[in-house]
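A.B. asks: Just a sequence and a predicted model for now, questions to come.
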Amino acid sequence: MTDLRIAPVDGDAMLHDWQHVHNAIIPTAALSLDEVRERAGRNRLEVAYLGDVLVGCSTVRPPTAEASVATVIARVLPAHRRQGFGGALYARGLAHARKLGADVIETVVLESNADGLRFAQAQGFVEVERYLLPGDSVRFVDLRLA
């Protein structure tokens, strides 16, 4: 894993890479490039590469003035799972969220992503809620770090 490089999204090429990973893992809530740009303005988006190969991305939604809750999401493309990339993305996101003052850490996983649910539970997350967005057919699972 010595060739793993994780970097904040910077420029259109990295926005496209983040979008690709997000949309591959969450096809029921695919985002346009404009939607990704908007998210990059309010969240910390990062992409992970093994050498020059895109392997994953992450999102940190910062805590708000009303609550010291941050959301940390690590996504790894299926071909690159179980190699420690998710753990590296998650550790960076968690450290960033705590630096921003988060006392509570949450994540969200698409219910159909069994690997993602197992990963979140292995990191110490417990399920809080399952919900279906209007027009969707697959539920999201909100989890909170215990």
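C.D. replies: In hand now; what should we look at?
A.B. asks: going forward, measure contacts and count neighbours with C-alpha atoms only.
C.D. replies: Noted.
A.B. asks: In a helix, T71, correct?
C.D. replies: No. Counting by DSSP: H, G, I helix; E, B strand; the rest coil, T71 is not part of a helix but strand.
A.B. asks: which ones are touching it?
C.D. replies: By CA atoms under 8 Å, 6 or more residues apart in numbering, the contact set of T71 is 59-63, 97, 105-108.
A.B. asks: how far away is the most centrally placed residue in the chain from L50?
C.D. replies: Central residue of the chain (CA atoms, centre = their mean): I73, 2.5 Å from the mean position. I73 sits 19 Å away from L50, going by CA to CA, to the nearest Å.
A.B. asks: what does V128 give?
C.D. replies: When distance is defined by CA to CA, V128 is 33 Å away from L50.
A.B. asks: the more surrounded of these two?
C.D. replies: Taking other CA atoms under 10 Å, V128 and L50 do not tie; L50 has more neighbours (16 against 13).
A.B. asks: contacting residues for the more buried one?
C.D. replies: L50 makes contact with 1, 3-5, according to CA under 8 Å, 6+ apart.
A.B. asks: let's bring in a second one:
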Amino acid sequence: MSDLRIEPVSGEAMLREWRHVHNAIVPPAALTLDEVRERAGRNRLENAYLGDTLVGCSTVRPPAGEDAVATVIARVLPGHRRTGIGTALYTRGLAHARVLGARAVETVVLAANEDGVRFAAARGFTETERYVLPDEHGEHGEHDEHGEHDVWLTLRLTAADTP
């Protein structure tokens, strides 16, 4: 994987690339470019490239609250999973969370993303919360074809694995 490059997002082109990966992985929470710009102002966003091909992105939300909980999210496009890219993104994100003073680390995964749930569990994350995000009208989202809402999981590293 010597061709893997992970770079902090800077500039409009990289913001658009980060948005592309984010929206491909979590379509129920698709973001506008303005929303991505706002997130880039408060979180660390990175893009992953294999050679010149965009393959993933990550988000590190700084520690917050009394427990100093940081959020680390690694996203890899489906055609590039199980190749070490997610691990590389996660490892960098976890290291950055530690530099920021995180005493605990969480991640957030769309429950329907079975690969993402498995990835988090394999790294020691356990589910702490299951929820549905309200839509812009305060309702709890659109129903899918089965009458279900998009369910999100918050997972936290177990005590032995925390920073």
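C.D. replies: Received the coordinates, thanks. Nothing here was measured: the structure is a model prediction, and the numbers come from that model.
A.B. asks: quick one on the thing from earlier: hmm, which of the contacts of L50 of the first structure are the buried ones?
C.D. replies: Buried members of these, counted by 16 or more other CA atoms under 10 Å: 4-5.
A.B. asks: Select, from the contacts of L50 of the first structure, the two members most distant in space.
C.D. replies: Farthest apart among those by CA to CA are M1 and R5. That separation is 9.1 Å.
A.B. asks: OK, contacts around the closest residue in space to R42 of the second structure that isn't next to it in sequence?
C.D. replies: Distance criterion CA to CA, 6 or more residues apart in numbering; nearest residue to R42 of the second structure, sequence neighbours excluded, is R61 at 7.4 Å. R61 of the second structure makes contact with 42-44, 70-72, 97, according to CA under 8 Å, 6+ apart.
A.B. asks: In TSV, list those residues along with distance to G79 of the second structure.
C.D. replies: Output for the contacts of R61 of the second structure, formatted as TSV (distance: CA to CA, whole Å):
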residue	distance to G79 of the second structure
R42	30
N43	26
R44	24
A70	28
T71	25
V72	22
A97	27
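A.B. asks: show me where the second structure has strands.
C.D. replies: Secondary structure of the second structure by DSSP state E: the strands cover 4-8, 44-50, 53-64, 69-76, 104-110, 125-131, 152-157.
A.B. asks: May I see the ones you listed arranged in JSON lines, with distance to H22 of the second structure as well?
C.D. replies: Converted to JSON lines, the strands of the second structure look like this (distance: least, CA to CA, whole Å):
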{"stretch": "strand 4-8", "distance to H22 of the second structure": "15"}
{"stretch": "strand 44-50", "distance to H22 of the second structure": "10"}
{"stretch": "strand 53-64", "distance to H22 of the second structure": "7"}
{"stretch": "strand 69-76", "distance to H22 of the second structure": "7"}
{"stretch": "strand 104-110", "distance to H22 of the second structure": "12"}
{"stretch": "strand 125-131", "distance to H22 of the second structure": "19"}
{"stretch": "strand 152-157", "distance to H22 of the second structure": "15"}
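A.B. asks: For H20 of the second structure, find the nearest of those strands.
C.D. replies: strand 53-64 (9.3 Å).
A.B. asks: average offset between that closest one and the first structure?
C.D. replies: On superposition with the first structure, the mean distance recorded for strand 53-64 of the second structure (mean CA distance after the TM-score superposition for the first structure) is 0.5 Å.
A.B. asks: Tell me the buried residues in that strand?
C.D. replies: Within strand 53-64 of the second structure, the residues scored as buried using 16+ other CA under 10 Å are 54-63.
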